[in-house]
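# what shape does this take:
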Amino acid sequence: MAYINLLPWRDAARKEQQKNYVMVLALTALSSFLLFFIINQVYNARLDGQAKRNQYLESEISILDQRIAEIRNLTETKRSLQQRMNLIEQLQGSRNLGTQIMTEIAEIVPNGVYLTLLEKKGSSLLLVGKSESNNRLSNMLREAEQSELLTEPYLEFIEAGRERSSLLSDFKMHLKISGYEALEQAAATGNGATQGGR
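Prediction:
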């Protein structure tokens, strides 16, 4: 039997296998690096896109905030103007209030009742005078209750005249002016709005 030496062939095959193994490892490492690089680039692109979108949204939000502030200023200006217009309308409607009060007083005071003092404090009226009888004062109270301008009539006292020869009784009556408090409040609000607007 002939002797065949297989060692060089085996060494060559082993070297070929090692070479193939190193090539496979190098290709695997290269492909892994390329895959990692591609994934990294994709995520970086997404992050950049998201950052651009966020920046765009922030700029749009700031623009909207400015517009909202302008709308609030316009709304405040509109409210102030409406308050002033309402105040002007109320003042126009009440500019003849003194004349209306005197006319109404003349209508509710019956014959036989004489006023010696008429005093106004805010929305209250004080009437002091003399009356020929209590019935006439009762009629006056009823007329005041039916009045649209004068409300809450209150008779503080009635007393016989201090002079014996006098047939007249002294009285003191309080009345309220309807709507006067709302007018004063509107005027105060309007003045505050005017000062605030300046």
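# only C-alpha atoms from now on, for both contacts and neighbour counts.
Noted.
# the helix or strand that contains F36 - contacts with which helices or strands?
Taking DSSP states H and E as the criterion, the element that holds F36 is helix 7-94. Helix 7-94 makes packing contacts with helix 180-197 when contacts are defined by 3 or more Cα pairs under 8 Å, 6 or more residues apart in numbering; DSSP states H and E.
# another one to check against the first:
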Amino acid sequence: MIRINLLPYRERLREGHRRRFRLLLILAVLVSAALLALAAVAIDAAIRDQGARNGKLEDAINTLNGTLRRAASLNREKQTLIERQQLVEKLQAGRNDAVRLLEQFSLLTPPGVYLKEIKPSQDGQRIIVTGMAQSAERVSAYLILLGQGPMLSDPQLDYLRDPADAASRGSEFSLSVKASQAPTRHAASEGARQ
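As a prediction, this is how the structure comes out:
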């Protein structure tokens, strides 16, 4: 048999395999590095995009917070205006009460009773009436009539006394009565002056 030495051929074949392996290894490292760089660029772009979205959301949140503050301010202003309107309506509804009350006093005052002063009490719940009467019976009749009045109730006699001056006829009295629709202090005092 013939012997052929194939060692150099194998050596060259091994060297070719080594070169291809090194080349593939370098190529794999380069491709991996390129993929890593591409991934880093993509992640940076995603972070920038998310930051931009977050900035837009913060701007929108700030705008909405400003709108909510304005809405709360408008609600407070609206409530204040409603309260003012209700106060004006209440004053409008009660502006004639003092006149009606004085009319009640004049209609219910019997002959022989003369009123000097009509004013609200300190607490504003009652009306104090002072005057002169020809007799105690007339004051009693006046108390009964005041108790039957549509706007007046619970009349109470505070005092009834004869004047120190013997020349004057009659008795001085003071009574208080509750008004069912009590006028304001200012309105009653204005009406009493007229």
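# put one on top of the other, what's the TM-score?
Once superposed, chain against chain, the TM-score is 0.65 (TM-score structural alignment, normalised by the length of the second structure); 176 aligned residues with a Cα RMSD of 3.7 Å.
# hang on, the earlier thing: average offset of the helix holding F36 of the first structure relative to the second structure?
By mean Cα distance after the TM-score superposition for the first structure, the fitted helix 7-94 of the first structure averages 2.8 Å away from its aligned residues in the second structure.
# quick one, whichever helix or strand comes after that helix and helix 7-94 angle?
Tracing the chain C-terminally past helix 7-94 of the first structure and defining elements by DSSP H and E, one meets helix 97-108 next. For helix 97-108 of the first structure against helix 7-94, the angle by axes from the mean of the first three to the mean of the last three Cα atoms, to 10 degrees is 50 degrees.
# just checking, what packs against helix 97-108 of the first structure?
Helix 97-108 of the first structure makes packing contacts with helix 134-146 when contacts are defined by 3+ Cα pairs under 8 Å, 6+ apart.
# go through the helix it packs on and flag the buried ones.
R136, L137, M140, L141, E143, A144, E145 (16 or more other Cα atoms under 10 Å).
# so the third one sits right up against P110, yeah?
Yes: in this structure, M140 of the first structure is within contact of P110 by Cα atoms under 8 Å, at 6.3 Å.
# enumerate every residue touching the nearest residue to A182 of the second structure once chain neighbours are set aside.
The spatial neighbour of A182 of the second structure that comes closest, neighbours along the chain excluded (Cα to Cα, 6 or more residues apart in numbering), is Q125 at 6.8 Å. When contacts are counted by Cα atoms under 8 Å, 6 or more residues apart in numbering, Q125 of the second structure is found next to K178, A179, A182.
# tell me which of those is nearest to A52 of the second structure?
Of all these, the one sitting nearest A52 of the second structure is A182; the distance, using Cα to Cα, is 67.0 Å.
# state the distance from the closest one to I127 of the second structure.
8 Å (Cα to Cα, to the nearest Å).
# circling back to that earlier point, how far out from the middle of the chain is the helix holding F36 of the first structure?
How far helix 7-94 of the first structure lies from its chain's middle: 37 Å, per Cα atoms, centre = their mean, to the nearest Å.
# assign V129 of the second structure to helix, strand or coil.
At V129 of the second structure, secondary structure determined by DSSP: H, G, I helix; E, B strand; the rest coil is strand.
# translate it into the numbering of the first structure.
Using TM-score structural alignment, the partner of V129 of the second structure in the first structure is L127.
# residues touching that match, list them.
If you count contacts by Cα under 8 Å, 6+ apart, L127 of the first structure has them with L115, T116, L117, L118, E119, K172, M173, H174, L175.
# highest neighbour count among those?
Per-residue neighbour counts (other Cα atoms under 10 Å) across the contacts of L127 of the first structure peak at L175, which has 21 neighbours.
# in which helix or strand would I find it?
Counting by DSSP H and E, L175 of the first structure is found in strand 169-177.
# next, the mean deviation of that strand compared to the second structure.
Compared with the second structure after the fit, strand 169-177 of the first structure shows a mean deviation of 4.2 Å (mean Cα distance after the TM-score superposition for the first structure).
# next, the angle helix 97-108 makes with that strand.
Using the same axes, to 10 degrees, strand 169-177 of the first structure lies at 140 degrees relative to helix 97-108.
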